[in-house]
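# Sequence first, then the predicted structure, then my questions.
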Amino acid sequence: MRCVLISSRLDLRRYLGPEISLIADQVELVEWKKDGDPDVRLAMAWHPSNDAFSGYPNLRAICSIGAGVDNIVGCPSLKSEVDVVRVVDPGQAQMMSGFVAWHVIGHQRNFAGYQAQQRDRIWHSGPQRRADSLPVGILGYGAIGRKLAIDLAYLGFSVMCWSRTPKRPATAAIRSYNGPAGLCEMLNNTEVLVNVLPLTPETRGILNAQLFANIRRGGYLIQVGRGEHLLESDLLAALEDGQLTGAALDVFPSEPLPRTHPFWGHPKIILTPHNASDVSVRAVAATLVTTADAIRTGRRPPHAIDRTLGY
C-alpha cells in the first residue's frame, strides 16, 4: 500500500531512519506532491500544512508520527471520514515516566536548592521528605498517564489521576477523579501537578491562574502535554507570588522557544526542548503495517481516535 509522508516541520523519511525498510514489502513510502495522488490511501503526518490532504481524495487513514494528533485533526483539508491513528508505544510511556519521576523527586528532595547552594559554595543539609508525604496529581489517564501513576505509586508517592470520564485506577494505591467536581477535589490535594492531557478545545488553556490557585500553595508544575495547555502569563504570575515554587516545561506553543522568551532566564523554571520522550521507529512501523492491513480488509484501524473528542 502506498503511504504519503506529510509534514511542514520534519523530514519524515530521515526521521524514521533505516529500520523503516523492514516494512517496505507492505508499505511503500512516497513524498507529498502538490498535485496529489489518487492511489494513496494511507498517510503518515506531523503538522501538515492547511492544504496537505487536498490532492488525496482516496485517503482512508492518517498515522501521526507522535502520540499527539491535534496538529492533524485541526488541518482544514482533512475530511471527516478519514481515520486519524495514534502511535501507541510502551517504550515512549516508559521514557516519559522516567522524565516525570526525575522532576517529582527533584521537587521532593529540593535538588534545585542544593544546586544553588553549590554555586554559592554553601554547605547546608536541609530536612528530608518521605515520598508518601508528597501528593502528585496527574491530568490525563490514558496510556501514558496510567504508566506515570503506576511508577510514581511504586516509588511511594501519593498519586491521584484525573480524566474527563470515569477510569478504573490501575492499583488500589492510585486515587481516580473525573469531571469538574473531581478536578477541583484532586487539585485541592495536589502539590505536584503533572499534565499529560490531549489537546482539545476543552483542555486548551487549562493550566491557568484559576487552576494554579486550587493547588496547594508552594506547588510544582510538570508540563509534558501540549504547549497550548498553558497560559504562560498565568504561570509567571503564580511563580512570582509563590503559589508555585517551580515548573518543569517540555512543550511550548511556539517551538523552538524564541530566544527572547522570559522562560529562558527564569530561576524557577527548568526547560527542555520537547524531548521528554519519543516514539520508536519500530512502533511507528508497526502502526503503519496494522493500519494498512485494516484498510485492505475494510476494518477500522486499531488506535483510531474519536474525532468528536479529539483523542
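Cool, got the structure.
# Every contact and neighbour count from this point should use C-alpha atoms.
Fine.
# can you tell me which helix in the chain is longest?
In the chain, assigned by DSSP state H, the helix with the most residues is helix 90-108.
# in the helix or strand just after it, what counts as buried?
With elements assigned by DSSP states H and E, the helix or strand that comes after helix 90-108 is helix 111-119. Using 16 or more other C-alpha atoms under 10 Å as the test for burial, helix 111-119 gives residue 114.
# so the nearest residue to residue 247 once chain neighbours are set aside, which of the three states?
Nearest residue to residue 247 in three dimensions, chain neighbours excluded: residue 221, at 4.5 Å (C-alpha to C-alpha, 6 or more residues apart in numbering). State at residue 221, reduced to three classes by DSSP: H, G, I helix; E, B strand; the rest coil: strand.
# got the contact list for residue 221?
Residues in contact with residue 221 (C-alpha atoms under 8 Å, 6 or more residues apart in numbering) are 192, 193, 194, 195, 244, 246, 247, 248.
# Using a markdown table, lay out those residues together with neighbour count.
Compiled in a markdown table, those are given as follows (neighbours: other C-alpha atoms under 10 Å):
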| residue | neighbour count |
| --- | --- |
| 192 | 27 |
| 193 | 26 |
| 194 | 26 |
| 195 | 24 |
| 244 | 24 |
| 246 | 25 |
| 247 | 24 |
| 248 | 19 |
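# Put this next to the first one:
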Amino acid sequence: MMPPLGALRVFEAAARLASFSRAADELHVTHAAVSHQIRQLEEWFGRPLFRREKRGVRLAPEAERLAEALSASFERIAAEVESLRLRAKSEITVACIPSIATRWLIPALGDFLASQTDVTVKVVYAMAAQRLRETGCDVLITLGADLSDGVLCERLFSRVNRPVASPRYLERKGRLDDAERIAHADLLHDETTAHWQTWFARAGLQTTAARGPVFQDFNLLATAAIAGHGVALCPVEVCRREIENGDLIVLSDLSVLEQESYFLISKSSRHKAVSAFCAWFKGVVDPASEL
C-alpha cells in the first residue's frame, strides 16, 4: 500500500528546501496546504517526518532515506517527461547571419514548418566570425567554414562579388558597362572601401575608390543599392532573387572575393529534425540538391 502521491511530492519539496513556505511557492499552493499534506503523511506513517523549529523545519533523521529516494525518483520522472515532450515536439535553434536570414531563410521558413508540424524553429542572429560551438545552437548559417571536430560543414554558395545597381539609378546615370564609367559612379561600400579598391585594381584602374557611404551591415548596403543610391559590390548568389527579379542589375563579370563561401553548419551527430532542416535549406538555395 502506498501513501498518496501528491503528499509524497509535497514531502519531497519540503525536505529538499527545508521549508514549508518555499515548498508552497515551488508547488504553487498555500502554506496551509503543504502543512495539511505533511500532517496526513505523518499520520499515515505514524511518526513525525519533520522537526518544527523557530526558523523553519528540519527533516527527521528517520525520514532522510525516504526523501533521498523520492528526490531521485522525481528527477528521473521529470527527465523522462522532458525527453518524451522533446520527442513529440522538437525545437531547433538556428543562428543565421542577417543577409542570409532576410533573403533566404525567413521568406521560405513557412514551407519547412508546414512540412514538419512537430518541429519548432527559433531563429537568432549570428556574427560572421562565430563558430557553431560559440553560438550554442543546433544549426549555424554563416560566411566561412567551421572545421571544428564533430562538425558537419556544408557549402551553400560562393561569396563572389560583382558590381550591381538598380534600374532607376541606371536611368539617371546612363550606361555603366565598363570600369571607367563605374569609377565615376556613386560607390556604395560594405563595411570597408577595400573591396572596391581591389576591384578597380583588377580592372587596371588607378583609383582610391574611397568616396561614398560605408554601411556596417550588408542589408543596409543592399537596400541603398535597390533604392537607387549608387553602385555596390554585392555577392551575386546572396542577391540572386533581386537580380532575377530585375531589382538589381549586374554591371560587370569582373569580381572579387571568389575564394570565400557561405556554409550550413551542424553537429556531425545531429537529431533527425536538424537533419530534416539542413536538407530542406540546401534545397531552398539550390533546388537541384533535392533531386
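Here it is on my side, so go on. Given the structure is predicted, the values throughout are model-derived calculations rather than measurements.
# Now compute the TM-score of the two chains, please.
Scored against TM-score structural alignment, normalised by the length of structure 2, the superposed chains reach a TM-score of 0.28; 134 aligned residues with a C-alpha RMSD of 6.0 Å.
# sorry, back to before: show only the entries of the contacts of residue 221 of structure 1 found in helices.
When the contacts of residue 221 of structure 1 are checked against helices (DSSP H), there are no matches.
# May I see those residues arranged in CSV, with distance to residue 285 of structure 1 as well?
CSV is the format used below for the contacts of residue 221 of structure 1 (distance: C-alpha to C-alpha, whole Å):
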residue, distance to residue 285 of structure 1
192, 35
193, 33
194, 29
195, 28
244, 41
246, 38
247, 35
248, 31
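# can you map out the strands along structure 2?
Taking DSSP state E, the strands of structure 2 run over residues 50-53, 56-59, 90-96, 119-125, 139-143, 151-158, 161-165, 187-190, 214-215, 231-235, 249-250, 261-267.
# for the ones you listed, which one ends up most surrounded?
Highest mean neighbour count among those (mean count of other C-alpha atoms under 10 Å): strand 139-143, with a mean of 28.
# Remind me what that strand packs against, helices and strands.
strand 90-96, strand 261-267 (3 or more C-alpha pairs under 8 Å, 6 or more residues apart in numbering; DSSP states H and E).
# quick one: that strand to strand 151-158, angle?
If you take axes from the mean of the first three to the mean of the last three C-alpha atoms, to 10 degrees, strand 139-143 of structure 2 sits at 40 degrees to strand 151-158.
# contacting residues around residue 192 of structure 1?
104, 134, 135, 136, 137, 219, 220, 221, 222.
# typo on my end, residue 185 of structure 1
Applying C-alpha under 8 Å, 6+ apart, the residues near residue 185 of structure 1 are residue 177.
# distance of it from residue 135 of structure 1?
13 Å (C-alpha to C-alpha, to the nearest Å).
# now swap in residue 4 of structure 1 and tell me
45 Å.
# So which of these two has more stuff around it?
Neighbour totals were compared for residue 4 of structure 1 and residue 135, and residue 4 leads with 24 against 19 (other C-alpha atoms under 10 Å).
# In terms of helix, strand or coil, where does the more buried one fall?
Applying three-state DSSP: residue 4 of structure 1 is strand.
# got JSON lines for the strands of structure 2, with distance to residue 243 of structure 2 too?
Output for the strands of structure 2, formatted as JSON lines (distance: least, C-alpha to C-alpha, whole Å):
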{"stretch": "strand 50-53", "distance to residue 243 of structure 2": "74"}
{"stretch": "strand 56-59", "distance to residue 243 of structure 2": "71"}
{"stretch": "strand 90-96", "distance to residue 243 of structure 2": "22"}
{"stretch": "strand 119-125", "distance to residue 243 of structure 2": "25"}
{"stretch": "strand 139-143", "distance to residue 243 of structure 2": "21"}
{"stretch": "strand 151-158", "distance to residue 243 of structure 2": "16"}
{"stretch": "strand 161-165", "distance to residue 243 of structure 2": "9"}
{"stretch": "strand 187-190", "distance to residue 243 of structure 2": "17"}
{"stretch": "strand 214-215", "distance to residue 243 of structure 2": "20"}
{"stretch": "strand 231-235", "distance to residue 243 of structure 2": "11"}
{"stretch": "strand 249-250", "distance to residue 243 of structure 2": "6"}
{"stretch": "strand 261-267", "distance to residue 243 of structure 2": "18"}
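# circling back to that earlier point, just the ones of the contacts of residue 221 of structure 1 in strands?
Filtering the contacts of residue 221 of structure 1 for strands - DSSP E - leaves 192, 193, 194, 195, 244, 246, 247, 248.
# Pick the one among the residues you listed closest to residue 115 of structure 1.
Checking those against residue 115 of structure 1 by C-alpha to C-alpha gives residue 246 as the nearest, at 14.1 Å.
# Make sure that closest one is actually in contact with residue 238.
No: the criterion here is C-alpha atoms under 8 Å, and residue 246 of structure 1 misses it with residue 238 at 9.2 Å.
# for the stretch 101-250 of structure 1, what spans make up the helices?
For the stretch 101-250 of structure 1, the helices defined by DSSP state H, counting those that start in this stretch cover 111-119, 143-154, 179-188, 209-214, 232-240.
# Which positions in the last one come out as buried?
Residues of helix 232-240 of structure 1 classed as buried under the neighbour-count rule (16+ other C-alpha under 10 Å) are 232, 234, 235, 236, 238, 239.
# So the second one is in contact with residue 240, correct?
Right, residue 234 of structure 1. No: in this structure residue 234 of structure 1 lies outside contact range of residue 240 using C-alpha under 8 Å: 9.8 Å.
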